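Asks: with the sequence up front, the predicted model follows.
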Amino acid sequence: MSLHPDIAVLLDMVQIGTESGARIPFPQLTATQARPDFDASSPLLDVDPPPLAHERRLSLPTRDGAAIAARLYAEREPDSRSPMPVLLYMHGGGFVVGSLDSHQPLCRGVATDSGAAVLSIDYRLAPEHKFPTAFEDAVDALAWIAREGAAAGLDRQRVAVGGDSAGGTLAAALAIEARANGDLPQPLLQVLAYPGLSSRQVSDSYSRYGSGFLLERDTVDWFFRQYLRDDSDRDDWRFAPLAVCDLSGLPPALIVLAEYDPLLDEGRDYASRLEAAGVAVDLQVYPGMIHEFLRMGNVVADALQARAAIGRALAAAFRTTDSERPPANMERHRD
C-alpha cells in the first residue's frame, strides 16, 4: 500500500520544519535538549482520552537503591479483594528520550480498551544511565509486581509486558528474562510495537526506510551512541533479543509493525523465530504507517485502531488459561 496520505502530509511538515530550522534533528541536540522536544510532540500528534477513575503516581525501588517513577492507570480503584490484571508498559524513545507524559495518551487508551491496569514506568535514560540500566529497571519493576502487586490491587498471576520501539525491545527482553527467573511473574502476553530486536541495522527495510520516514538512520545511531557502553553491547540479547538462540517457552506475542518502518524486517524475523519455536504469534502489519504511529491519534485513525487491538488482545489473554491458548496466528495486514 502507498504511504497513508495523512502520514505523507506529516512527513512533509517535518521536512519543511527541518529545512527552515524550526525543527532540529536529535543528532544535533544533547539528550537534555531532545527530551522536552519529544514530550511536546504528544499533545500535537495524539488524542489524549479523559483521565481514568484511577491514576496514581508510584515510586518503585531498583536493585542499586535508586527509585524510578511509575504511573498506574485503571478504570477503577484496584482492590486487593478484587485484583486487576496488569500490563507493565515501557515507553519508546531510543533509551534516550520519552517519559510517563509522552506516552500518557497511549497508556490511558490501552487501559480503557483492555479493562486492565497499565503500569507505565519511567526507566532511567541514557547517556546518564548506560546499558543495561533500562533493562534492569524493567526487571525490577516486574519484580515489584511480584512482591507488592497484591497490596496495590494487582493480580500477580495475570501480568503482561509491553512497549513500543525501545520499550518493545525491553518488553521482549523482559519476557526472555522471566522465562529463566522463577521469582518473576510469568507474562501471559508480550505486546511488542515496532520493537528494535537486531544487533545490527542491516535489513532491507532499514535500507529502504532509513531516511525520510521519521525514524532516521542518523537518529538511531545517535540513540545507540548514548545508550551502549561500547560496540560489544550490541551482541547482548538484553539489547538485541534476536541474538537469543532458543525462543521456546516464551509467552504469546502480539507484534504490531508499520509498513514504512526501518524496523519492519526485524519485527517480522522475530515473529518467524517465535513461531518456529512454538510460540503463538499475532503479527499485525499496518499498511501505510510509519514508526511511532501508535502515538499519532490526531493524525491517523490507525493509531486508535491499533491501540484498541492491543486492548482486545490483553483482555483475551487475561481471560484465557494456558490450556485454552489459541494457536499461532501469523501475519495479518490491516485494511
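Replies: Structure received.
Asks: for the rest of this, base every contact and every neighbour count on C-alpha atoms.
Replies: Noted.
Asks: what element comes up after the host helix or strand of residue 43 heading to the C-terminus?
Replies: For residue 43, the host element (DSSP states H and E) is helix 31-45. Once helix 31-45 ends, the next helix or strand along the chain (criterion: DSSP H and E) is strand 54-61.
Asks: what's in contact with that next one?
Replies: Residues outside strand 54-61 that contact it (CA atoms under 8 Å, 6 or more residues apart in numbering) are 67-77, 140-141, 144.
Asks: how about it: buried residues?
Replies: Across strand 54-61, burial judged by 16 or more other CA atoms under 10 Å covers 55, 60-61.
Asks: tell me which of the residues you listed is nearest to residue 271?
Replies: The shortest gap between residue 271 and any of the buried residues of strand 54-61 belongs to residue 60, at 31.6 Å (CA to CA).
Asks: the structure to be compared is supplied as follows:
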Amino acid sequence: MAEYRHLATPHPQWENFPHNLPPNTRILGLNRDRLPISPQSGLELKEFDVPARDRYPIRVRSYKQSTLETRDALPLLIYFHGGGFVTGGLETDDGPCRDIASNIPILVLNVEYRLAPEHPFPVGFMDCLDVVLWAASHKSQSTLPSNISLDSGFIIGGTSAGANFTFGIAHLVAQTHKSELLHHLTGILFLAGTICHEDARPAKYADRILSIDEVTSGPGLSKASIKYFADKYGAPPSDVRRSPLLFESHAGLAQRAVVYACGWDPRRDETLLVEEILRGEGVQTRKYIYPGLPHGFWGSCPDVEESKAWKRDLLEGVEFLLSGEVA
C-alpha cells in the first residue's frame, strides 16, 4: 500500500535498536517456556488440556475475573500467540491476556499450539482450529465456566503467526464448520499478522502488499527471519491455511474486527488489507496504526510509553468487539 510507505520511517527511539531506548528498558525475547502460573489478585487462572483430532493434549490457560457473578453472561476470547510458527508459548502473550481479563468481563483462552519444525504445517493451525471447534461445541461445557455465553461475544484473535491462524480459522469456521458450532464468530482481533505468502500474492493485490518487499530489516521481524520461519514451518504458499487471502470469499466471517498495524513492519500492508477487505464485506471495523514502530513492539518492550499506549488501544479494541447487539 503505497499510501502507507511513510509509516516505515523508524521512530527515533526504536532506530538502531536497542541503543536509543530509555536506560534500563526491559527487553523480552521469544521462547517456548511454560512456567508455573503466577497468581494475580482479582484473576482466576487455570490450565487444562483440549484434545486435538489426533488426541494430542493441547494445553490452554484461561483467565477471568475472580469476582464475577456466575449469573453474569461471560463472552469468550480465544487467543493464539505469535512466534513465526516455530517459537512462543503460553508466556509470550500472558501479559496481554491478563490485561484483557483484568479490565473486561470476559473469559480469555491462551492456546499452546504445537510448533515447527518438530510439528510442521499444518499441525499448529489445526490445533488452534480444534480448540475453537471444541469451545463452540457441547464438548467444552464440562470444562468452561457455566455462564459462558457465546451469544454475548465469541472472538478469536492473535499476534503475528497467531493472527495468520485467526484469519484462516475464521474462514474455515464460516465456510466449512458452521454447522458444528453452537454459535458463529462475532469478532476478529488481528495484530500484526500475515495473510498471504509473498510467493502466492494474487495479481489483484499486487499494489496492496508492498511492505513485505520494502521493509527488509528492523527489530522484531526482517526478510531473513521471515525466510527462516517459513523454511521451518514448511507451508505450501498457495495453501489457504497459510495464505487465507486466497479464499474465494471473505464474507460472513464476523460482525466486528479490529486490526493493529506497525508502520515499520514487513506485515504492515497485510494487516491493513484485512481491515480493508472486511470493511468491504460489511464488517464493522476499527484499526490502530503505529508509525515508525516495529513488528510486535509491545511484546519486546512492554514497559515503554508506546507499548503502554498500545495496551490501552488493545482494551479499547476488545470492548469495541463486544459492543452492540450480537446476531
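Replies: Arrived safely. What you are looking at is a predicted structure, and each value in this text was computed from that prediction instead of being measured.
Asks: TM-score for the pair, please.
Replies: For this chain pair, the superposition-based TM-score is 0.81 by TM-score structural alignment, normalised by the length of the second structure; 293 aligned residues with a CA RMSD of 2.7 Å.
Asks: and the helix holding residue 43 of the first structure, what does it pack onto?
Replies: The contact analysis (3 or more CA pairs under 8 Å, 6 or more residues apart in numbering; DSSP states H and E) places helix 31-45 of the first structure against no helix or strand.
Asks: which one is the alignment partner in the first structure of residue 90 of the second structure nearest to, not counting chain neighbours?
Replies: Structural alignment (TM-score structural alignment) places residue 90 of the second structure against residue 100 in the first structure. Computed as CA to CA, 6 or more residues apart in numbering, the closest residue to residue 100 of the first structure that is not its neighbour in sequence is residue 122, at 5.9 Å.
Asks: show where stretch 261-275 of the second structure falls in the first structure, residue numbers please.
Replies: Counting by TM-score structural alignment, stretch 261-275 of the second structure sits on residues 257-271 of the first structure.
Asks: now what about the matching stretch, what contacts it?
Replies: 3, 193-198, 203-210, 213, 215, 242, 255, 281, 283-291, 293, 330.
Asks: hang on, the earlier thing: out of the contacts of strand 54-61 of the first structure, who has the most neighbours?
Replies: For the contacts of strand 54-61 of the first structure, the largest number of neighbours (other CA atoms under 10 Å) sits with residue 73, at 29 neighbours.
Asks: that one maps to what in the second structure?
Replies: Checking TM-score structural alignment: residue 73 of the first structure goes with residue 63.
Asks: so that match: helix, strand or coil?
Replies: At residue 63 of the second structure, secondary structure determined by DSSP: H, G, I helix; E, B strand; the rest coil is strand.
Asks: quick one, what contacts it?
Replies: Contacts of residue 63 of the second structure by CA under 8 Å, 6+ apart are 43-46, 97-98, 101, 107-109.
Asks: would you list these in CSV and tack on distance to residue 16 of the second structure?
Replies: Below are the contacts of residue 63 of the second structure laid out as CSV (distance: CA to CA, whole Å):
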residue, distance to residue 16 of the second structure
43, 38
44, 40
45, 38
46, 40
97, 30
98, 31
101, 35
107, 39
108, 36
109, 36
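Asks: of the residues you listed, which ones are shared with the first structure?
Replies: Retained in the first structure (both residues aligned by TM-score structural alignment, their matches' CA atoms under 8 Å) from the contacts of residue 63 of the second structure: 44-46, 97-98, 101, 107-109.
Asks: skipping its backbone neighbours, what lies nearest residue 165 of the first structure in space?
Replies: In space, residue 165 of the first structure is closest to residue 195, 4.3 Å off (CA to CA, 6+ apart).
Asks: wait, isn't that neighbour in contact with residue 239?
Replies: No - look at residue 195 of the first structure against residue 239 with CA atoms under 8 Å: they stay out of range, at 10.8 Å.
Asks: so for these two, which residue has more residues nearby?
Replies: Higher neighbour count among residue 195 of the first structure and residue 239: residue 195, with 29 against 25, using other CA under 10 Å.
Asks: what lines up with that one in the second structure?
Replies: In the second structure, residue 195 of the first structure lands on residue 193 (TM-score structural alignment).
Asks: and residue 117 of the first structure, by the same measure?
Replies: Per TM-score structural alignment, residue 117 of the first structure is aligned with residue 107.
Asks: got the contact list for its match?
Replies: 62-64, 74-77, 101, 148.
Asks: return the closest of the residues you listed with respect to residue 31 of the second structure.
Replies: residue 62 (20.0 Å).
Asks: any idea how far the closest one is from residue 308 of the second structure?
Replies: 23 Å (CA to CA, to the nearest Å).
Asks: what segments of the stretch 1-150 of the second structure are helices?
Replies: Secondary structure of the stretch 1-150 of the second structure (DSSP state H, counting those that start in this stretch): helices located at 94-103, 123-135.
Asks: packing partners of the shortest one?
Replies: What that stands for is helix 94-103 of the second structure. Helix 94-103 of the second structure packs on strand 43-51, strand 57-65, strand 107-112, helix 305-322, going by 3+ CA pairs under 8 Å, 6+ apart.
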